[in-house]
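**Q** what's the 3D shape of this:
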Amino acid sequence: MTPQPARAFARRDRRISPVFVAIVAVLAASGWALWQDRGPGTGLTVFLFVTAAWVVSLCLHEYAHARTALHSGDISVEARGYLTLNPLKYTHALLSIVLPLLFLIAGGIGLPGGAVFIERGRISGRIRHSLISAAGPLTNVLLAVALSAPFWLDRMAGAPTAFRCALAFLVLLQVTAAILNFLPVPGLDGYGVIEPWLKPRTRRQLEQYAGLGLLAVFGLLWVPEINDAFFDAVDALLRGLGISEAETYIGRELYRFWDGDDGLPAG
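**A** Model prediction:
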């Protein structure tokens, strides 16, 4: 029988963090304001809505890693607070929150970074290691499908333009996050999926580049030809989800309200 103190600690280590609840509250309030076409300014409201939703998705991304690790044998993730959805508990706040937000603000790109520390020695089996790495970007795939459902189910008729375009932009972020994270580049989840299947010598050679993979990918996206090809592919996927390029463009422009253009069509 489990001692009472141990059960109490387990409940505390899985309790949803007030920090996460506060972020969800900002998301709900800004989303309601957009739907009602109210708020201090459309661009600022879109900024709050998309940023809060993006941080929530980052938390869910990392939660998926931690939860899969827990069921694979690493019980340490519970004690570290990873199951509370608290972004302040992540190992690298810079990689987890700061850099993804900078990528979002600077280029409109969704790219979660590695955050939770998994004790891989507690886990046996290459498939389990691959699933732990895949769990994060698969969460972004599920979010992209769920958030785009009103579009591909034709349920957005009558929705305020700002809300519709902000939601479209948010879907774009989930799609870019899923694609980029599945790249087999050291430091990204895609590499974590294939790493258990590589030879030990190859893994040792690639480990030294783990800290540079994320920055290298972001740097390549600043190359115009690569950026155009990447977003052409993203736009094609979004069209399949019922979202137009115009909607994501307006959503991005509304989000970047400091540029002085509200992004909404005249008329």
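
**Q** going forward, measure contacts between C-alpha atoms and count neighbours the same way
**A** Noted.

**Q** dump the residue contacts of Ile23.
**A** Shown in contact with Ile23 (Cα atoms under 8 Å, 6 or more residues apart in numbering): Ala52, Val55, Val56.

**Q** To compare with the earlier structure, here is another sequence to fold:
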Amino acid sequence: MDFLNKILSVPLEQLPFYLIVLVIAFTVHEFSHAYFAYKFGDPTAKLMGRVTLNPAVHFDLLGIILLLIAGFGWARPVPVNRDNFKSPRLMGVVVSAAGPLSNFFMAVLGTFVYALLISTGVLTSISNAKVVEAIIIFFQLFGMMNFFLFLFNLIPLPPLDGYRIVEDLVPHRFRAKLQQFEQWSVFIFLLILFIPVLREHTIKPIYMMAYGLYYHFMNVFLHLM
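**A** As a prediction, the model looks like this:
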């Protein structure tokens, strides 16, 4: 047990909650990409069975493991052929943004439900302390992790959604230069993963911003209720 605690970036007793939250977050994120791509005229994801909320279709074991160990990871990317869009660049931005925005909306919704449970006294009416603790851990993780995934995926580094958004927004003459940069993306992530000082100045600030968003919305909802 001590060995696992040292490896994982999350407390071992909270691991089941993290896994449940991440499966939901990644599934909805990738489904959103696939859904909007299909609605905009690209059948690629549909033909591969990706327009679904079945987690098994979107699950990437290595990505989940790295997220738990290193603080960031991924699901199986949704294939998108922008040539099938009527307005490839505009619709490409929407499809890319759909994933992170789905995490944002889930975070806000989860935080609202948690605030509602607190303000209505539902939590205090439950006599089983372990059940109350489980509910609290789940909703706190659900809000904070979805806010983190929202922010993290907007980083303009390949293969993250933020990079795809920038790629569709910049003039065509810059796209070739950006694509040359893609080959270095794996090395950049490995450096962030294994060099503590880089993690301290990249992943940690994103977590802090996610905490800030979570507590901001929690305070707003509790004040309104």
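
**Q** Among the contacts of Ile23 of structure 1, pick out the one closest to Tyr255 of structure 1, please.
**A** Closest approach to Tyr255 of structure 1 among these (Cα to Cα): Ala52, at 12.0 Å.

**Q** nearest spatial neighbour of that closest one, skipping sequence neighbours?
**A** Spatial nearest neighbour of Ala52 of structure 1, excluding adjacent residues (Cα to Cα, 6 or more residues apart in numbering): Leu27 at 5.2 Å.

**Q** swap in Phe17 of structure 2?
**A** Phe138 (5.8 Å).

**Q** Map the one you found across to structure 1 for me.
**A** Mapped onto structure 1 by TM-score structural alignment, Phe138 of structure 2 lines up with Ala166.

**Q** For that match, give me its contacts.
**A** Val46, Phe49, Val50, Thr248, Ile250, Gly251, Arg252, Leu254, Tyr255.

**Q** List the buried residues in the longest helix anywhere in structure 2.
**A** In structure 2, with assignment by DSSP state H, the single longest helix is helix 88-119. For helix 88-119 of structure 2, the neighbour count (16 or more other Cα atoms under 10 Å) marks 89, 91-104, 106-108, 110-112, 114-116, 119 as buried.

**Q** any idea which element the residue opposite Met209 of structure 2 in structure 1 once aligned lies in?
**A** Aligned by TM-score structural alignment, Met209 of structure 2 pairs with Ala233 of structure 1. Here Ala233 of structure 1, judged by DSSP states H and E, is contained in helix 224-240.

**Q** ok, and what's touching that helix?
**A** Contact with helix 224-240 of structure 1 is made by Leu172, Val175, Thr176, Leu220, Leu221, Ser244, Glu245, as judged by Cα under 8 Å, 6+ apart.

**Q** Specify the angle between it and helix 126-152 in degrees.
**A** Taking axes from the mean of the first three to the mean of the last three Cα atoms, to 10 degrees, helix 224-240 of structure 1 and helix 126-152 form an angle of 70 degrees between their directions.
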